[in-house]
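> Just a sequence and a predicted model for now, questions to come.
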Amino acid sequence: MSVDEGLLAVDQHAIALTGASEDYDELLNMVGNRRFVLLGEASHGSHEFYRERARITQRLIDELGFNAVAVEADWPDAYRVNRYVLGQSEDTDARSALSDFRRFPSWMWRNEDVVNFLNWLRARNDAHYPQMKAGFYGLDLYSLSASMEAVVRYLDSVDPQAAAAARERYSCFDRVRAEGSEYGHAVARDVMVPCEDEAVAQLVELRRLSAAALARDGLAAEDEYFFAERN
């Protein structure tokens, strides 16, 4: 396709955005009954892309019943936001809920457009029954120290003895707690012994403990266990 042909195709099919509520009607018609919609942006941190992505997401939730926003962010950091938008945290506002986003580039999520969207989502969720609420989740599993801390914090609340055992297992990572990449480099250079056995043992123990917690506390425990297991 030549440049001229490309420009002609854009001219024939592009839809001008005017800021009107019907801007994305055709897009929502294309979505139909699909379960997943993937939204990207040409650059991270651009206000216009974030604003329009939020507008589309709001309509997907309100009009088509989508109930999960999954973003390119670390799982434990985003789950704090999830608790906030579901009304399950001690954070009093969206800015506080985003405060765990400290790893570069923190501005990807700690910005005004995301704050505005989260304020909308919290208000929208507050007006709906639990089964109609929409959550906010991170897709990335890059964190090391934050994930270990989240597992221990969960176990502290359900089984302090298991939490103590988890701390002992995770102490294997003490030399490289800051970054997962540092651990990978150290193991690759034979500077330290891998911690795989300890990590697997902790996951097995976590799964063993889950049955009792689920039987005792039901759905709320299931959500918290799922969060801990993902870490």
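Nice, thanks for sending it over.
> going forward, measure contacts between C-alpha atoms and count neighbours the same way
Noted.
> can you give me the helices in this structure?
3-13, 25-31, 47-64, 75-85, 94-97, 112-126, 145-158, 160-170, 180-188, 196-217, 219-230 (DSSP state H).
> Specify the stretch among the ones you listed that is closest to Tyr137.
Closest approach to Tyr137 among these is made by helix 75-85 (5.4 Å; C-alpha to C-alpha).
> now that closest one against helix 112-126, angle please.
50 degrees (axes from the mean of the first three to the mean of the last three C-alpha atoms, to 10 degrees).
> Quick one: residues in contact with helix 75-85.
Residues outside helix 75-85 that contact it (C-alpha atoms under 8 Å, 6 or more residues apart in numbering): 89-91, 93-94, 97-98, 100-101, 118-119, 121-122, 125, 135-141, 143, 146-147, 150, 227, 230-231.
> putting a second one here so we can go through both:
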Amino acid sequence: MTTRHPTLHNLIREHARVLDDGDRDYDALLEMVGERPFVLLGEASHGTHEFYAMRAAITRRLIVELGFDAVAVEADWPDALRLDRYARGGDVDTLDEAFGDFQRFPTWMWRNGDVRRFIDWLRSHNDARSADARVGFFGLDLYSLYRSAEAVVAYLEGIDPDQAAIARRVYACLDHVREPQDYAYEAAHGLRPSCREGATRLLQELLRNGPAYLAGDGRAARDAQFFAERNAHVVRNAERYYRETFGGRVHTWNLRDAHMLDTLLALRTHLRDEGRKGRIVVWAHNSHLGDARATEMGRNGEWNVGQLVRERVGEDQALLVGFTTYTGHVTAARDWDAPAERRWVRPAHPDSIEYTFHRSGRDRFFLPLRGAVAGALSGPLLERAIGVVYRPETERMSHYFDASVGAQFDAVFHLDETSVVEPFDVTRHWQHHEVAETWPTGL
């Protein structure tokens, strides 16, 4: 069924707040935040400049005006930690060097100009504040199996050499191969024992010994212990995640999002233990931050961070904000681990929420999803999701899912046309600009 409902279009026009590319564009959003401790800011792709820039602008206001304490993003814990150290006043790295640990595909997700400008601003903001009041930048993801194991060992070597030796022996089962997918295949097919039991015991010992490690020390020591604990959690959960990639016993998606939620809540507890408010802004894809119960994902038995936050801390404790686009260009690869390119985003499917927004005649707007608007958008429509790979030739199957947007998010930003995020590492593939066709394809 093609979405051409004049009443719905009129309703969107009536309630949409047109954007004029200024900070005041976000006044209505900040009013919706109120006292909520979590604001989840999505994106319809991992390679769109406007999504990154708008999230940064919103986050600056949440930090300055509402006292948010941290930014938590869809990135690996140890990679983001180096940026956190720079942003909170560390003098080991320059700004560009602080991005050096983002080496895993897709590097452009975080090694790009928009994130660089935000981290530069965050450092300046923090420089004017005391060490105990500085805003951090943290990763939620679990892909860093080996780097997190190395970080745990390095921490223990400085504080408990005997336990560090144990950690090296425990994590040795990971070292036969240094590629997580190879480890996963061998473990799932009985070619090597699982490291999970040893990794769990090591995590438990790290938690048990924490008070002794921290005796008489201050905030820096508490941070270091917390960072090591989270890396140990990553090793345990990443080992299971990669093993289940081939084992098929659970949804690896659910493992990943449950880990991100646990990391988010652990970060809030850590901030509160330090006397902070524990208010956190989250940056991740729409598919992680919109409530999965309102989507095809939920019907398939998958949950996500947005759903879990609402369930664990309460519907009124988190604001879920989606971002959509009708067309434009995006930085994305043609296949996993392929070079980044500037790809043309085909005009949205006629049965999609993006097309519905486009047909409203408002090309750049903020739309709170409550009352009549939420009700009108409670029925399922297609919703587009572009990750780091974009395959327009199979777009309907590869990039669309059913969603009831009125229940999935509390509010959305829609931009009719968007542009590429610019990576640090520009290659000849990215320099080639894919030209829009004269007629939409891949629908």
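Arrived safely, thanks for sending. Keep in mind the model is a prediction, meaning the values are calculated, not measured.
> mind putting the helices of structure 1 in a markdown table, mean neighbour count included?
Output for the helices of structure 1, formatted as a markdown table (neighbours: other C-alpha atoms under 10 Å):
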| stretch | mean neighbour count |
| --- | --- |
| helix 3-13 | 10 |
| helix 25-31 | 12 |
| helix 47-64 | 16 |
| helix 75-85 | 24 |
| helix 94-97 | 20 |
| helix 112-126 | 18 |
| helix 145-158 | 18 |
| helix 160-170 | 16 |
| helix 180-188 | 15 |
| helix 196-217 | 14 |
| helix 219-230 | 16 |
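> would you turn those helices into TSV with distance to Leu39 of structure 1?
As requested, these are exported to TSV (distance: least, C-alpha to C-alpha, whole Å):
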stretch	distance to Leu39 of structure 1
helix 3-13	19
helix 25-31	12
helix 47-64	7
helix 75-85	17
helix 94-97	22
helix 112-126	15
helix 145-158	27
helix 160-170	36
helix 180-188	28
helix 196-217	33
helix 219-230	23
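> which one of the ones you listed lies closest to Gly40 of structure 1?
Here helix 47-64 is closest among those (C-alpha to C-alpha), at 7.9 Å.
> Where in structure 2 does the closest one align, residue-wise?
Per TM-score structural alignment, the counterpart of helix 47-64 of structure 1 in structure 2 is residues 49-66.
> and the matching stretch, how far from structure 1 on average?
Superposing on structure 1 and averaging over aligned pairs (mean C-alpha distance after the TM-score superposition for structure 1), stretch 49-66 of structure 2 comes out at 0.6 Å.
> Centre-most residue in structure 1?
Gly138 (1.8 Å; C-alpha atoms, centre = their mean).
> so what's it up against?
70-79.
> distance between the longest strand seen in structure 2 and the chain's centre?
Across structure 2, the longest stretch assigned as strand under DSSP state E is strand 318-332. Relative to its chain's centre, strand 318-332 of structure 2 lies at 13 Å (C-alpha atoms, centre = their mean, to the nearest Å).
> what stretch of structure 1 does it fall on?
Using TM-score structural alignment, strand 318-332 of structure 2 finds no match anywhere in structure 1.
> after that strand, next one along is what?
Of the helices and strands lying after strand 318-332 of structure 2 in sequence (DSSP states H and E), the nearest is strand 341-345.
> ok, and the closest non-adjacent residue to Ala224 of structure 2?
Tyr155 (7.7 Å; C-alpha to C-alpha, 6 or more residues apart in numbering).
> The one you found pairs with which position in structure 1?
Matched to structure 1 by TM-score structural alignment, Tyr155 of structure 2 sits across from Tyr154.
> That match touches Ala228, doesn't it?
Yes: contact criterion C-alpha atoms under 8 Å: Tyr154 of structure 1 and Ala228 qualify, at 6.6 Å.
> sorry, back to before: next up, the contacts around the residue nearest to Ala224 of structure 2.
Counting by C-alpha under 8 Å, 6+ apart, Tyr155 of structure 2 touches 164, 224, 228.
> ok, those residues vs Leu202 of structure 2, which is closest?
Distances from Leu202 of structure 2 to the contacts of Tyr155 of structure 2, taken by C-alpha to C-alpha, are shortest for Ala164, at 9.9 Å.
> if we can go back for a sec, and the contacts of the match of helix 47-64 of structure 1?
By C-alpha under 8 Å, 6+ apart, stretch 49-66 of structure 2 touches 23, 26, 30, 41, 43, 68-69, 71, 114-115, 118, 135, 281, 283, 323, 418-422.
> now the residue nearest to the centre of structure 1: how far from Ser2 of structure 1?
Applying C-alpha to C-alpha, to the nearest Å, the value for Gly138 of structure 1 to Ser2 of structure 1 is 40 Å.
> just Arg95 of structure 1 next, same as before
The spacing between Arg95 of structure 1 and Ser2 of structure 1, counted by C-alpha to C-alpha, is 47 Å.
> ditto for Ala16 of structure 1
Taken as C-alpha to C-alpha, the span from Ala16 of structure 1 to Ser2 of structure 1 is 23 Å.
> Repeat that for Leu17 of structure 1.
For Leu17 of structure 1 relative to Ser2 of structure 1 (C-alpha to C-alpha), the value is 26 Å.
> What of Ile61 of structure 1?
For Ile61 of structure 1, the distance to Ser2 of structure 1 equals 39 Å [C-alpha to C-alpha].
> now swap in Glu48 of structure 1 and tell me
In this view, Glu48 of structure 1 and Ser2 of structure 1 are 29 Å apart by C-alpha to C-alpha.
> between the longest strand of structure 2 and helix 49-66, how big is the angle?
150 degrees.
> which secondary structure elements does strand 318-332 of structure 2 contact?
On a contact count with 3 or more C-alpha pairs under 8 Å, 6 or more residues apart in numbering; DSSP states H and E, strand 318-332 of structure 2 meets strand 38-41, helix 286-289, helix 305-313, strand 341-345, helix 353-359, strand 411-418.
> Quick check: chain neighbours aside, which residue is closest to Thr324 of structure 2?
The nearest residue in space to Thr324 of structure 2 (C-alpha to C-alpha, 6+ apart) is His414, at 4.8 Å.
> Adding distance to Arg216 of structure 1, write the contacts of Gly138 of structure 1 out as a markdown table.
As requested, the contacts of Gly138 of structure 1 are exported to a markdown table (distance: C-alpha to C-alpha, whole Å):
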| residue | distance to Arg216 of structure 1 |
| --- | --- |
| Ala70 | 29 |
| Val71 | 32 |
| Glu72 | 34 |
| Ala73 | 32 |
| Asp74 | 29 |
| Trp75 | 26 |
| Pro76 | 24 |
| Asp77 | 27 |
| Ala78 | 27 |
| Tyr79 | 23 |
